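> Here's my sequence, what's the structure:
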Amino acid sequence: MFTNKQINLETLPAIDDVALKPISKQYLKIIILNRLLFYGLILSALIFAKFKVMHSNFHLIFVYLFSTVVLFCILNLVGSILAFKKRKFAIREYDVIYSKGLLVNSVSVVPISRIQHLEISRSWIARRFNLATLKIFTAGESGIDLRIAGLNYSEAKQINDFLSNRVNGTD
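Predicted coordinates for the structure are as follows:
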């Protein structure tokens, strides 16, 4: 006969007890470079518009608009730096844990038994900082289930090899 017993939640292992490891501090440089490039494009477009738009009202509000955009960029950059500190991961015997987020913290846990495919990718700027992104794909889903950016390349290869061995049963 089918039974479905309730589990006592106090007996379950707590994820909070896991010592999560922060990603490489070098990745913060990439985040800052990307943000500054994006902000530079926005501010350049705004300055370009100042010289091309001949409407007098635009010139009256330009200082306020420019100040607002600069304030937004500064707050966004500070938020990105603070959020960076929340990016942490752990590799355990049966799963991979990744935590991120400043205002909304998310913790993803991917069981190793569900992993179908692993991939290491490196952008040109990540190669300059010797960093990589580990992408973990699981069964039954389309797309990446877990993406851990900012790992040292050697560490990403080591994790990839460990997880591949576990998935293929050669561990």
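> use CA for all of it now, contacts and neighbours both
OK.
> Tell me which other helices or strands the one helix or strand Phe72 maps to touches.
Using DSSP states H and E, the element containing Phe72 is helix 56-84. Secondary-structure packing of helix 56-84 (3 or more C-alpha pairs under 8 Å, 6 or more residues apart in numbering; DSSP states H and E): helix 26-52.
> what angle do the helix it packs on and helix 56-84 make?
In terms of direction (axes from the mean of the first three to the mean of the last three C-alpha atoms, to 10 degrees), helix 26-52 departs from helix 56-84 by 180 degrees.
> Another for comparison:
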Amino acid sequence: MLQVTNYEPQSTMFKRLARLHYRAAELRRQRKWDTASAVYRTALTLYTSMPPTKEVPSFAAAACTWLNLALTEKNNGHFDTARRVFQDGTRFVQELMQKDLDVWIDGQNRLRSRTVDATSSSEVQVACKWLATLLVAWGLLETKLGFRLRAKVLAERAANLDGSKAKVLSWKVVQGV
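Sure thing, here's the model as predicted:
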């Protein structure tokens, strides 16, 4: 018989977030956008009222929720709301990065820290990838709305944080601005 060792039960917060995300995904499949948005918003309130999950970094879980909420709003045709969600989500993730990792993005979109080592840690790199993913998705929304310059600026910010996002700058939809 196979025995599992070093098994730790999942945290309450993680289980709750997983259930909420699963429920919201079901609602999205059913095209119940408003209800799915409400479920994602419920998940977002947990980030400020419950302890962080031990299974997933807080910035990754939050970025995933903000991204899904923004995409749900976009799918529902609420483009201005989707834009605000992307704005709020990037702000929230950056605040978590500063609080949890002691790093921040300066006015030139460069990663900063009080310690030299912090900006190169794997945790910071993961946080930057999640933030960059939010920025690229936001930029793609802006292209859909006809704001190619905004999209290019967002893609440039994303590329500064995560080099793999630089390829977005070569896409026709953001070129020629």
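> what's the TM between chain one and chain two?
TM-score of the superposed chains, computed with TM-score structural alignment, normalised by the length of structure 1, equals 0.21; 50 aligned residues with a C-alpha RMSD of 3.5 Å.
> Just the buried positions in the following helix or strand past the helix holding Phe72 of structure 1, please.
Going down the chain from helix 56-84 of structure 1, the next helix or strand is strand 88-91, by DSSP H and E. Buried positions in strand 88-91 of structure 1, judged by neighbour count with 16 or more other C-alpha atoms under 10 Å: Lys88, Phe89, Ala90, Ile91.
> Then stretch 35-48 of structure 2?
Buried, per 16+ other C-alpha under 10 Å, within stretch 35-48 of structure 2: Ala36, Ser37, Val39, Tyr40, Ala43, Leu44, Tyr47.
> Confirm Arg112 of structure 2 sits in a strand?
Yes - if the criterion is DSSP: H, G, I helix; E, B strand; the rest coil, then Arg112 of structure 2 is within a strand.
> That one: neighbouring residues, count only.
15 (other C-alpha atoms under 10 Å).
> you'd agree it is up against Val124?
No - assessed by C-alpha atoms under 8 Å, Arg112 of structure 2 is found out of contact with Val124, at 10.7 Å.
> okay, and the common contacts of the two?
Common contact partners of Arg112 of structure 2 and Val124 (C-alpha atoms under 8 Å, 6 or more residues apart in numbering): Val103.
> Quick check: Leu77 of structure 1 vs Gln26 of structure 1, distance?
16 Å (C-alpha to C-alpha, to the nearest Å).
> cool, and Lys157 of structure 1?
17 Å.
> Next: Asn34 of structure 1.
From Asn34 of structure 1 over to Gln26 of structure 1 (counting by C-alpha to C-alpha), the distance is 13 Å.
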